[in-house]
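Enquirer: Okay, predicted coordinates and the sequence, questions at the end:
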Amino acid sequence: MTGRRDVVASLPLYKQGAMPTSADVVKLSSNENPYPPLPSVVSALTGALGAINLYPDMGAVRLRSALAQRYGVAPGNIAVGAGSVEVAQQIVHAVAGPGDEVVFAWRSFEAYPIITLIAGATPVAVPLTAGDRHDLDAMAAAITPATKLVFVCTPNNPTGTAPSAAEVEAFLTRVPADVLVVIDEAYVHFNRRPDAVSGMDLFRAHDNVIVLHTFSKAYGLAGLRVGYAVAPEPIADDLRRVSVPFAVTDLAQTAALASLDADRELSARVDRIVAERDRVTAGLAASGWPVGESQANFVWLRAGDDTARVDAALRDAGVLVRAWDGEGLRITIGTPEADDRVLSVLAGIREVIG
């Protein structure tokens, strides 16, 4: 068929976490918040339903102003999109094209190579270390005169690992000033590493740093799609230029604003998820699984050649996780009841496979 771009025809489809087919199936495949929206957020959304016949504020002025006040930056530093992945795509389209390179760790967020190829740029995937961490030395070495952009996903999806502030600062000293570094902090609220890197601290200290955040994870608004970047104003201006008009709906903006006003309640929920994550990690380790320390709302189980077998056992028990055959499984932290089912299945299969 004529009219098709070869690069698009060859793209891998982004793989959504498996969807349940019955009520007794537990979905732990998409890193969703297991708790329903807060009553205050639902109330705000209910009040906004009467205006859905109207276009949203394309500039998201109120939301950008609220975020700017929170971080002590100018509203012009904030760009919004339909989830942080759409903002990441804005960044790639704004700065990279044919002949340019985009560097990222691998395995990391699956969208990075896809959005790079769509822009006509070349993805440069740098393998993780043996401990499933960003190899920042290798990433610095991978930067060439063609490099326009580097993504640092922290905590990393799907491994949950997070670099220290000192490690990223040392990395930035090796990055040319004209190369943008995106600190993708989709899971930042769950990071309890004492020396964790802060994207906002880096943004304030470096002219070539962009920070990505989302309302999908900790705030539990995955179904409404709203994320944002904190970027140097000229870059943020360009992100708005390449963004899809009206992509962030009025309902999404309303829910995000209401969520910012409910920090105390949401922080308590995040603390519950972190405590549950630590319980699941300890339970897996007690069963003999080689599970690393995660700083996200999921755990990474490196199962290697046993990955498909473990995934099948979980599916047979009505548990859906995200598996990469030959590598491992990413298991989202759910309710205690859902997690107990995971621990029971994995303890049993560990006895079988040794």
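Expert: Now that the structure is in, tell me what you want to look at.
Enquirer: contacts and neighbour counts: CA atoms only from here.
Expert: Fine.
Enquirer: so A323 sits in a strand?
Expert: Yes. Membership of A323 in a strand is supported by DSSP: H, G, I helix; E, B strand; the rest coil.
Enquirer: Against R107, how distant is it?
Expert: 12 Å (Cα to Cα, to the nearest Å).
Enquirer: Contacts only, for the nearest residue to V242 once chain neighbours are set aside.
Expert: The shortest distance from V242 to any non-neighbouring residue, by Cα to Cα, 6 or more residues apart in numbering, is to Q90 (6.0 Å). Residues in contact with Q90 (Cα atoms under 8 Å, 6 or more residues apart in numbering) are 239-240, 242-243.
Enquirer: ok, back up a step: in terms of packing, which of A323 and R107 has more residues around it?
Expert: Shown here are A323 and R107; by other Cα atoms under 10 Å, A323 has more neighbours (24 against 18).
Enquirer: Please work out how many residues are found near the closest residue to V26 other than its chain neighbours.
Expert: Of all residues not flanking V26 in the chain, V319 sits nearest, at 4.8 Å (Cα to Cα, 6+ apart). When counting by other Cα under 10 Å, one arrives at 24 neighbours for V319.
Enquirer: wait, V319 sits on K27?
Expert: Yes. Using Cα atoms under 8 Å, V319 is in contact with K27, at 6.2 Å.
Enquirer: residues touching the residue nearest to V26, list them.
Expert: Contacts of V319 by Cα under 8 Å, 6+ apart are 25-28, 341-342.
Enquirer: picking up where we left off before, could you measure the residue nearest to V242 against R240, distance?
Expert: 8 Å.
Enquirer: still on that earlier bit, the contacts of V319, buried ones only, as a ChimeraX selection?
Expert: In ChimeraX, this line selects whichever of those come out buried by 16 or more other Cα atoms under 10 Å:
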select :25,26,27,28,341,342
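Enquirer: just checking, which of the contacts of V319 belong to helices?
Expert: Among the contacts of V319, the members falling in helices (DSSP state H) are 341-342.
Enquirer: next, the one to line up against it:
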Amino acid sequence: MSDAAESVTESAPPREVHGAPEAAVRLREVLGQMPDYKPGKAAAAPAGVTAFKVSSNENPYGPLPSVLAAIGDGATTINRYPDMAVTALTQRLAKALDVPPECIATGTGSVAVLAQIVTAACDAGDEVVFAWRSFEAYPIVTQLAGAKPVMVGLDAEARHRLDAMFAAITDRTRVILVCTPNNPTGPCAGQAELEAFLDKVPSDVIVVVDEAYVEFVRDPEAVRGLEVWRHRPNVVVLRTFSKAYGLAGLRVGYAVAHPPVAAALRKTATPFGVNSLAQVAAIASLDAFDELSERVDSLVAERDRVVQALADQGWKLPRSDANFVWFPLGSDSTAFSEACQEAGLMVRQYGDDGVRVTIGEAEANSRLIEVAAAFGPR
């Protein structure tokens, strides 16, 4: 051992806690200031009651047989690294979306692509503007990048206030996030209002149109992200295979961006992040979209059934164009969550803001209607 090493060892012996050395490492201060991401709780219910997990906006249907077959075939080569460029999926997406392949960047779910965007755009102290409440990963990925989250409250109908978001822009603003339909509240931003907003936003600020739930949208006035993107160099459209496509467990999402931005997103991606099974499953899902769309239509029909039943009971909820409904219950949120759990429904509570319930199996949806009727509209 060198003299220097001996000096360090003698002057700073490791302290032990319960028999193990205590780590003397320095971690980033922001980790103690930012919230943890909270996944939806697993299904749980009292004895004798069927449990349903309606807390994570998952698709209740299992993979299509053709998708399972593709995964099985792909499993024979998992001893090899996946294609880091995600070439086949990129080309298939380009064909499906009618965009150039160089405009697509992939990642391990849309939340990872979101982190790639913020990392590519923000230096320490820069700002990211988004509505609140919205997707809970937004403040997390912002702060991890060393940027500052600027949260703009929703309006009385749980919609984005784009004028207020414009007013929040400063010379440090680098990214604006527009979640449409908004998670967890459900409404879409309108196409006309977004275009008017973008007319005012500085052209060097990236505006992300987060369309994780776009396949469930039926509002004719809703944002059409790709249409906006085609003539706006600073717009990025963010999408996922986790919701409508039912591939949440495989983690694959993508962005459509103009070539300079898309290239930056590929630079900030985790190497080999999109695994080989996710790639083949996503391609097989795109090939089977007609079959998948029937499932999406059935979920939309179930959503409409639930929304109408709740309206008939007297509930006044925000419009949802996603695969969930939002109960803005305030201080009654905990009581409603507990009532749902007693009925076998594991829902997603957001403190005292409200409760989000995923549209799941028909039995789960009917049980939600029953719980809401017993609880009484608020």
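Expert: Yep, that arrived. On a predicted model such as this, the values are computed, not experimentally measured, just so you know.
Enquirer: TM-score, when you put one on top of the other?
Expert: Overlay of the two chains. TM-score (TM-score structural alignment, normalised by the length of the first structure): 0.97; 352 aligned residues with a Cα RMSD of 1.2 Å.
Enquirer: Can you tell me which of the contacts of Q90 of the first structure has the most neighbours?
Expert: L239 (26 neighbours).
Enquirer: Checking it next. Helix, strand or coil?
Expert: Going by three-state DSSP: L239 of the first structure is helix.
Enquirer: Next one: the counterpart of it in the second structure from I117 of the second structure, what distance?
Expert: Here L239 of the first structure is matched to L265 in the second structure, going by TM-score structural alignment. Applying Cα to Cα, the value for L265 of the second structure to I117 of the second structure is 6 Å.
Enquirer: Kindly report the same for D98 of the second structure.
Expert: The value you get for D98 of the second structure to I117 of the second structure, if Cα to Cα is used, is 22 Å.
Enquirer: Aligned counterpart of the residue nearest to V26 of the first structure in the second structure, please.
Expert: Per TM-score structural alignment, V319 of the first structure is aligned with L345.
Enquirer: Check A74 of the first structure too.
Expert: Match for A74 of the first structure (TM-score structural alignment): P100.
Enquirer: Quickly find the element holding S267 of the first structure.
Expert: helix 263-286 (DSSP states H and E).
Enquirer: Report the aligned residue range of the second structure for that helix.
Expert: Helix 263-286 of the first structure maps onto residues 289-312 of the second structure, going by TM-score structural alignment.
Enquirer: That stretch vs the first structure, average distance?
Expert: Stretch 289-312 of the second structure: mean distance to aligned residues in the first structure after superposition is 0.7 Å, counting by mean Cα distance after the TM-score superposition for the first structure.
Enquirer: Pull the residues that contact that stretch.
Expert: 61, 64, 215-216, 244-245, 285, 316-317, 323-325, 359-360, 362, 365-366, 369, 372-373.
Enquirer: try 7 Å this time
Expert: 216, 244-245, 323, 359, 365, 369 (Cα atoms under 7 Å, 6 or more residues apart in numbering).
Enquirer: And for stretch 152-171 of the first structure?
Expert: By Cα under 7 Å, 6+ apart, stretch 152-171 of the first structure touches 104, 108-109, 132-133, 136, 140, 182-185, 187-188, 191, 195-198, 293-296, 298-300, 330.
Enquirer: rerun that using 6 Å as the cut-off
Expert: 108-109, 133, 183-185, 187, 195-197, 294-296, 300 (Cα atoms under 6 Å, 6 or more residues apart in numbering).
Enquirer: So which of these are in helices?
Expert: Per DSSP H, the contacts of stretch 152-171 of the first structure never map to helices.
Enquirer: Turn the buried ones among those into a named PyMOL selection, would you?
Expert: Restricted to buried positions by 16+ other Cα under 10 Å, the PyMOL selection for those reads:
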select buried, resi 108+109+133+183+184+185+187+196+197+294+295+296+300
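Enquirer: hang on, the earlier thing: since we're on the match of A74 of the first structure, how many residues are nearby?
Expert: Other residues close to P100 of the second structure by other Cα under 10 Å number 16.
Enquirer: Please apply the same query to P233 of the second structure.
Expert: Count around P233 of the second structure with other Cα under 10 Å applied: 18.
Enquirer: cool, T270 of the second structure as well?
Expert: Count around T270 of the second structure with other Cα under 10 Å applied: 15.
Enquirer: Using the three-state scheme, assign it.
Expert: coil.
Enquirer: what's the distance between it and A373 of the second structure?
Expert: 47 Å.
Enquirer: same thing with C188 of the second structure?
Expert: 27 Å.
Enquirer: These two: which is more packed in?
Expert: Neighbour tally, C188 of the second structure and A373, criterion other Cα under 10 Å: the higher count belongs to C188, 28 against 16.
Enquirer: The first structure: which residue goes with that one?
Expert: C188 of the second structure maps onto A162 in the first structure, by TM-score structural alignment.
Enquirer: That'll do, ta.
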